[in-house]
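Asks: Return atomic coordinates for the entry below.
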Amino acid sequence: MQNPIVLIMGVSGSGKTTIGAMLAGRLGWKYAEADDFHPPANVEKMHAGIPLTDEDRWPWLRAIATWMAEQTDPAVVTCSALKRKYRDVLREPRPDARLVYLDGSKELIAARLAARHGHFFPRQLLDSQFADLEPPAPDEDALAVSIDQPIEAIVEEIHRRLDLPDGPSRR
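Replies: Next up, the predicted model:
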């Protein structure tokens, strides 16, 4: 049996990086941030305020899926995974990956993006993210978590609801 993978998804500004890193740290698992898999052309497009197309996203999604397939240790990975077809590509090599959807209002996320500095994703692209967003369907067995609560509470809720083990530092 393969080791578990938790895939945290949501629009930009939903807290994927912070929550994913905290959850991985709590569990003592590997962590990967989807932004690190983007080719430079994608980053340049987003930085210029140009939304990515499906064609832009396929190589990026396949790179993340390959990373997931290669994991021999438990891991947490983040990815916007806005559309069902994107999630299908990501989970194809790892159908056992547990999907966590960070759910929040456009207003809350816009406020978070306005306060964020040093990231290549400009907040004017938020509308395109919500336009592309297909929340997970019931058959995807996703855990939906409201982001309208403190980060620590979100991590605790994910940990509890997925019934994940405590990491080495929590024993």
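Asks: okay, CA-based contacts and neighbour counts for the rest of this
Replies: Fine.
Asks: residues in contact with the nearest residue to residue 11 once chain neighbours are set aside?
Replies: Spatial nearest neighbour of residue 11, excluding adjacent residues (CA to CA, 6 or more residues apart in numbering): residue 80 at 5.4 Å. For residue 80, the contact set (CA atoms under 8 Å, 6 or more residues apart in numbering) comprises 8, 9, 10, 11, 12, 34.
Asks: Please apply the same query to residue 154.
Replies: So residue 154 contacts 19, 145, 146, 147 (CA under 8 Å, 6+ apart).
Asks: repeat that with 7 Å
Replies: residue 147 (CA atoms under 7 Å, 6 or more residues apart in numbering).
Asks: Please provide the structure for the following sequence as well, for comparison with the first:
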Amino acid sequence: MTKHYVIMGICGCGKTTAAQTVQQHLHCAYAEGDDFHTQVNRDKMGAGIPLTDEDRAPWLGNLRDWMSEQAKNGAKYSVVTCSALKKAYRDILRGAEGEVYFIHLSPPIELNRDRMAARQGHYMKASMVDSQLAILQPLEPDERGIVIDNAGAADEVAADIRRWLDSNH
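Replies: Take a look at the predicted model:
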């Protein structure tokens, strides 16, 4: 059975870097969740307009379908990045064929703000941190996964993730 790892968290938490770590560690397919957004969604976020649940539904469905496709193709693992801020969003992703695990990156908020302020040319702006925090729902007991709250360098976070993967999967 395919195991899917969703690297989740608010903007600037390090999802892409962490996903690349998982991809390299497990030698698996990787999808950047941002690539599945519609242009309308990108434009809204670029203008500082938070997405509605209705805006997110097709995006989440596309990610879920990509994960299911990996399972149908016989993949042992896959990894995707997705903010997955609400349980309802994660429920959509958990509908993928296979087992879905969440790796919630949760560094200190000021670190997220600093990273977002330093970003150049990305449609997500530093102002989106607060709107994402406002809707963030922590993982619940019925959701498989881990919270990584390491505020260290990317290689330290990667080491935490690899240890969890090795000990649990």
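Asks: any idea how far residue 149 of structure 1 lies from residue 92 of structure 1?
Replies: Distance, residue 149 of structure 1 to residue 92 of structure 1, using CA to CA, to the nearest Å: 32 Å.
Asks: now swap in residue 19 of structure 1 and tell me
Replies: For residue 19 of structure 1, the distance to residue 92 of structure 1 - CA to CA - is 24 Å.
Asks: more neighbours, those two?
Replies: Applying other CA atoms under 10 Å to residue 19 of structure 1 and residue 92 shows that residue 19 carries more neighbours, namely 23 against 16.
Asks: Could you give the number of residues near the counterpart of residue 146 of structure 1 in structure 2?
Replies: Alignment note: residue 146 of structure 1 maps to residue 149 in structure 2; criterion TM-score structural alignment. Neighbour count of residue 149 of structure 2, defined by other CA under 10 Å: 14.
Asks: corresponding residues in structure 2 for the helix or strand that contains residue 62 of structure 1?
Replies: Element membership for residue 62 of structure 1 (DSSP states H and E) is helix 54-70. Mapped onto structure 2 using TM-score structural alignment, helix 54-70 of structure 1 covers residues 53-69.
Asks: with structure 1 superposed, average distance for that stretch?
Replies: On superposition with structure 1, the mean distance recorded for stretch 53-69 of structure 2 (mean CA distance after the TM-score superposition for structure 1) is 0.5 Å.
Asks: what's in contact with that stretch?
Replies: In contact with stretch 53-69 of structure 2 (CA under 7 Å, 6+ apart) are residues 4, 33, 36, 37, 41, 78, 89, 92, 93, 95, 96, 97.
Asks: for stretch 143-155 of structure 2, same thing?
Replies: Contacts for stretch 143-155 of structure 2 (CA under 7 Å, 6+ apart): 101, 102, 103, 104, 105, 106, 107, 108, 157.
Asks: Generate a ChimeraX selection restricted to the buried entries among these.
Replies: To isolate the buried ones among these in ChimeraX, judged by 16 or more other CA atoms under 10 Å, type:
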select :101,102,103,104,105,106,107,157
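Asks: can you list the contacts of stretch 143-155 of structure 2 in TSV and add distance to residue 67 of structure 2?
Replies: Converted to TSV, the contacts of stretch 143-155 of structure 2 look like this (distance: CA to CA, whole Å):
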residue	distance to residue 67 of structure 2
101	12
102	13
103	16
104	18
105	20
106	23
107	26
108	30
157	24
